[in-house]
Each structure stands twice: as structure tokens, then as C-alpha cells.
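Trainee: what shape does this take:
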Amino acid sequence: MTAAAAQRPWGRVEFEERLRAVAEERYHDRHPFNIRMNEGRLSPAELRRWIINRFYYQRNIPVKDALITAKFDSPDLRRMWMRRIEDHDGREVGEGGIERWLRLGEAAGLDRAVLLSDTDVLPGVRLAVDGYVNFCRLRSPIEAVAASLTELSAPDLMRRRIEAFERHYPWIDAEGLVYFRARVRQGRRDSGETLPLVLSMARNRAEQEQAVAALAFKCEVLWSLLDAVDLAEQEIRW
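Mentor: Model prediction:
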């Protein structure tokens, strides 16, 4: 391959295939902890540990989305992306994805004050999530947006998670699964907006490669989060 060919932009189809390959091959549904979750092999304490630590990621989603929104110079794009903040924060108190995750915690026997305190968030989880927020703060709009494309794989994961919780963890009230149910629809809608946006924003090979690398980085963030939860040796107090 000549140097010129190596720098030639990928066609739209090849670019999309490369993005989808990263989302499919490196998504955290393959992590051993997630596999054990779906197979019903987590203890109540392990599941509660995951709920607590994953909440640190959940509550930072609208923060990273606010940082991405600020990068857009188009009112249309800002309006589109601001809806994601509303999805998690809600329009009113008691609404949104963060509230639904708190209800998941309560359904699993956790006091919402435990989740909101951040006291039990593992250092590795905090490092991974803070790194992702800073990535969205400091990197280009293309990279910040492309990192969100893990949502390509999210709907399938959420469907499998609902089935696993209903089958293996009946001690968690069904009302606690509302977050997962909502994300099936939201993830499909969000990825339907984000993928065309990334495909159009990346206009040269360097930008395309940055987008693919950004998505790989986000997969590593989610994988590292589960690594920390899986390998935790902290005293279980819940």
C-alpha cells in the first residue's frame, strides 16, 4: 500500500464497519463479571457492589454530555444532545435515568444515601470514569461524540440483562428494572443519531482513525470499571 493510499479516507461503509467492529468486539458484555451476572452467578453482595460503583458512571453521564454539548457550534446539534442530559437528569425531580438507577439500588436493598455519598466507590472505578469525563472535556468534538457509540451495543446488553435479572435475581423487585427497560429504547434512538453524525463529522482519514480510537477508549473505560468491581477486595458492608 502506498503512503497516499494509507492516508486516503475510508469509504462510508468501511468506516461504519470499523466502528461497529469495535463496539461488538470490545464491549464490556464480554467481561467475565458481566458474563457471571447474566448466568446468575453473582451473590447479592457482588450485585450491590456493582450497582454502587456503576452509579458513579451513571451520575457522570449528564456531565460528559454537557461537555459535549458545549463543543457544538450548531443549535440543532446542541438541542439534540441536550436531550441526553434530560434523559438522565429528568425534567423534574423524581424523573430520569439517575432516579431510575437509585430505584434499582433500593430494589436491591441499598439505601439511596449510600449511592449518593460516593463513599464506597472503588478507586479504579473513580479513575476510569473521571478519565472518561476529562476525555470528553479535552478532546475534539469528533472524539467526544464517537466515544458515545458504545450505545450501538447497549440495547442488546440491556435486553439480556433484563432477562437475566428476571430469571436469576427474583429478589430484586421488577420495578427496579425500569432503568434497563428505558435504555433499550433510548440506546437505539441515540445510536441512530450518533452514528450518522460521526460518519459525517470525520472527513479525513486522521479524523476517522481518531473516532475509532475514541470508541475503543470508551470500551476500555467500561471494561476497567468492571475490572475494578470484579477484583475488589474491600470489606462488604451491605
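Trainee: drop to CA atoms for contacts and neighbour counts, all remaining ones
Mentor: Noted.
Trainee: near residue 137, how many other residues are there?
Mentor: If you count neighbours by other CA atoms under 10 Å, residue 137 ends up with 19.
Trainee: check contacts around it.
Mentor: Contacts for residue 137 (CA atoms under 8 Å, 6 or more residues apart in numbering) come out as 64, 67, 68, 144.
Trainee: and the contacts of the strand or helix carrying the last one?
Mentor: Spelled out, that is residue 144. Here residue 144 sits within helix 141-146, counting by DSSP states H and E. Helix 141-146 is contacted by residues 68, 71-72, 135-137, 194-195, 198, 201-202, 207, 210-212, 214-215 when judged by CA under 8 Å, 6+ apart.
Trainee: thinking again about what came up before, for the contacts of residue 137, which entry has the maximal number of neighbours?
Mentor: Neighbour max across the contacts of residue 137 (other CA under 10 Å) = residue 144, 29 neighbours.
Trainee: residue 59 contacts residue 99, correct?
Mentor: No. Using CA atoms under 8 Å, residue 59 is not in contact with residue 99, being 9.6 Å away.
Trainee: which neighbours do these two have in common?
Mentor: The contact lists of residue 59 and residue 99 share residue 88, where a contact means CA under 8 Å, 6+ apart.
Trainee: and the helices in this protein, which stretches?
Mentor: Secondary structure of the chain (DSSP state H): helices at 3-6, 12-25, 32-38, 44-69, 75-89, 96-107, 112-117, 123-138, 141-146, 154-168, 178-201, 205-231.
Trainee: the structure of the following sequence is requested for comparison with the preceding one:
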Amino acid sequence: MEIAQTPLATPHEAAWSPSAFEAQLRAKGRAYHIHHPFNVRMNAGGCTPDEIRCWVANRFYYQVCIPRKDAAILANMPDRAHRRLWIERILDHDGHGDFQGAAGGGLEAWTRLGEAVGIPREDLWSLQAVAPAVRFACDAYVRFAAQAPWQEAVCSSLTEMFAPQIHKDRLATWPQHYPWIEASGLAYFRNRIPLAGRDVEHGLQVTLEHFTTRVAQQRALDILQFKLDVLWTMLDAIEKASQQ
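Mentor: Now for the predicted structure:
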């Protein structure tokens, strides 16, 4: 996958103010996968148990890739202060401390979600159910994070701005529509809501401070669109895989 290039601003166009630039970034939420037909149907109760399991199994590969992506960004960060903040993201997913309970991390919480929908732990971790297109999209994102300037990679993480609502929707609708899913398996969605807010604060700070010309700001919008495309493409692939 490549970053689509929209027509560049001319060097003579003034940069947006920080508040106007942030508004442009947030407006990209119109393309967030919360609006994907499969996600809409899932939250409306329209998915079968097999479709839910397909989604959980494929999204797990994205969860596996998140700490790898964050480690790649961390390796490119020259500043200790930023590294100290960014490393929290890796610990959030891989776990920390005694790795028990909430300290088990996001990967463990997603594993519990898998078990709650009927996927044994060893089957989930085998990644055998991951669709090729999902693997391709996630791997493309990890490669981008490793190869891009670290500020650009940080910018790509700003889809977290839109994530709290998608988690809230699942917490609000899944217990009603999918009572067969053990409630404790939904902890991942609940845990991510406050963490996303913390991560956005740091990511926005880096982005607003680094992309300060109109041309650079347009580049940032293209990068964010690339990440949105990764997430949308994943759901396209999951929807197709769930029908096979």
C-alpha cells in the first residue's frame, strides 16, 4: 500500500494555524472504519457468530502488529522524552509488571475476547485464520512506521482520535445483540477508551509541532488518510473472508 498524493499546496499558501490544522486532521474521521458497512452491520446485531469470530481472529493480527509498529517508531526517535512517552504504547499491548489482570496488556485482553466468542487461545495465536489481504495491510503499516521519519509515523497513529467512539459503540450494542459473548471478553474495548485519549495528546503535540508549513500539513493529512485506508481495507477483506 502507498500513500495517495493529493494536489500539493503551493509554497505561497499560508500554513493553517494549529487549531485549524487540528480541525483538518479531525475532519478525516469521516473516512474512519466506524462507517464501514461491515462495522455498521456488526454493531446493529446483523452478524452471525462465525462472522464475529472471523472479525476477532483477523483483527488480532492488527493487535499483534501494533507493538511491532510502535517499537519501530521508538527505534527512530532520537529524543529521550518522546521515547519515555511512546514506550507506554508497547507496554499497553504487550503487558507489564507481573502481566496479571489489567497488566496483561491489550494482546491478552484481545485473547480473552477471542475465547469469549469461541476461539481457543492457541487457534487465535496461530494466526491461521488471518486473511492474506489483512496481513498485507497490517504489514504495510508496520513497514511504513519503520521506514518513515518518526514524526510521520507518529502522525499515522492519529486514527486514535476516532477510536473511543467505536469502542463505546461495541460496549453499548454487543451485550444486547450478542448475549452469547461472555461479558468479560469485552474488557479490551473498555480499557482502550482512556488510553486512546492519552495517546492522542502526545501524537497531536508531535504532529502540530512538526508539520508547520501548508505543504507539510497536506502531507500529514495524506499520511492520516493512508492509515485510514489500511483500516478500511482490513474490513473489506474481513467482510469477504467471513462470507466464504
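Trainee: overall similarity of the pair, as a TM-score.
Mentor: The TM-score (TM-score structural alignment, normalised by the length of structure 1) is 0.93; 232 aligned residues with a CA RMSD of 1.5 Å.
Trainee: drop anything exposed from the contacts of helix 141-146 of structure 1.
Mentor: 68, 71, 135-137, 194-195, 198, 201-202, 207, 210-212, 214-215 (16 or more other CA atoms under 10 Å).
Trainee: now the two most distant members of these.
Mentor: Within those, two members stand farthest from each other by CA to CA: 137 and 195, at 20.2 Å.
Trainee: what's the counterpart of residue 172 of structure 1 in structure 2?
Mentor: Mapped onto structure 2 by TM-score structural alignment, residue 172 of structure 1 lines up with residue 181.
Trainee: pretty sure its match contacts residue 175?
Mentor: Yes. Residue 181 of structure 2 lies in contact with residue 175 (CA under 8 Å); the separation is 7.4 Å.
Trainee: the more surrounded of these two?
Mentor: residue 181 (19 against 15).
Trainee: tell me the contacts of the more buried one?
Mentor: Residue 181 of structure 2 sits in contact with 116, 117, 175, where contact means CA under 8 Å, 6+ apart.
Trainee: hmm, 6 Å instead?
Mentor: 116, 117 (CA atoms under 6 Å, 6 or more residues apart in numbering).
Trainee: any idea how far residue 39 of structure 2 is from it?
Mentor: Distance, residue 181 of structure 2 to residue 39 of structure 2, by CA to CA, to the nearest Å: 17 Å.
Trainee: aligned partner of residue 64 of structure 1 in structure 2?
Mentor: Under TM-score structural alignment, residue 64 of structure 1 pairs with residue 69 in structure 2.
Trainee: okay, now the nearest residue to its match once chain neighbours are set aside: neighbour count?
Mentor: Leaving aside its sequence neighbours, residue 69 of structure 2 sits nearest to residue 142 (CA to CA, 6 or more residues apart in numbering; 4.8 Å). Here the number of neighbours of residue 142 of structure 2 (other CA under 10 Å) works out to 21.
Trainee: just give the nearest non-adjacent residue to the aligned partner of residue 53 of structure 1 in structure 2, would you?
Mentor: Under the alignment by TM-score structural alignment, residue 53 of structure 1 pairs with residue 58 in structure 2. Counting by CA to CA, 6+ apart, residue 58 of structure 2 lies nearest to residue 130, which is 4.8 Å off, once chain neighbours are set aside.
Trainee: now the one you found: how far from residue 47 of structure 2?
Mentor: Taking CA to CA, one finds residue 130 of structure 2 at 18 Å from residue 47 of structure 2.
Trainee: which of the two has more residues huddled nearby?
Mentor: More crowded of residue 130 of structure 2 and residue 47, by other CA under 10 Å: residue 130, with 22 against 19.
Trainee: would you mind finding the match for that one in structure 1?
Mentor: Match for residue 130 of structure 2 (TM-score structural alignment): residue 121.
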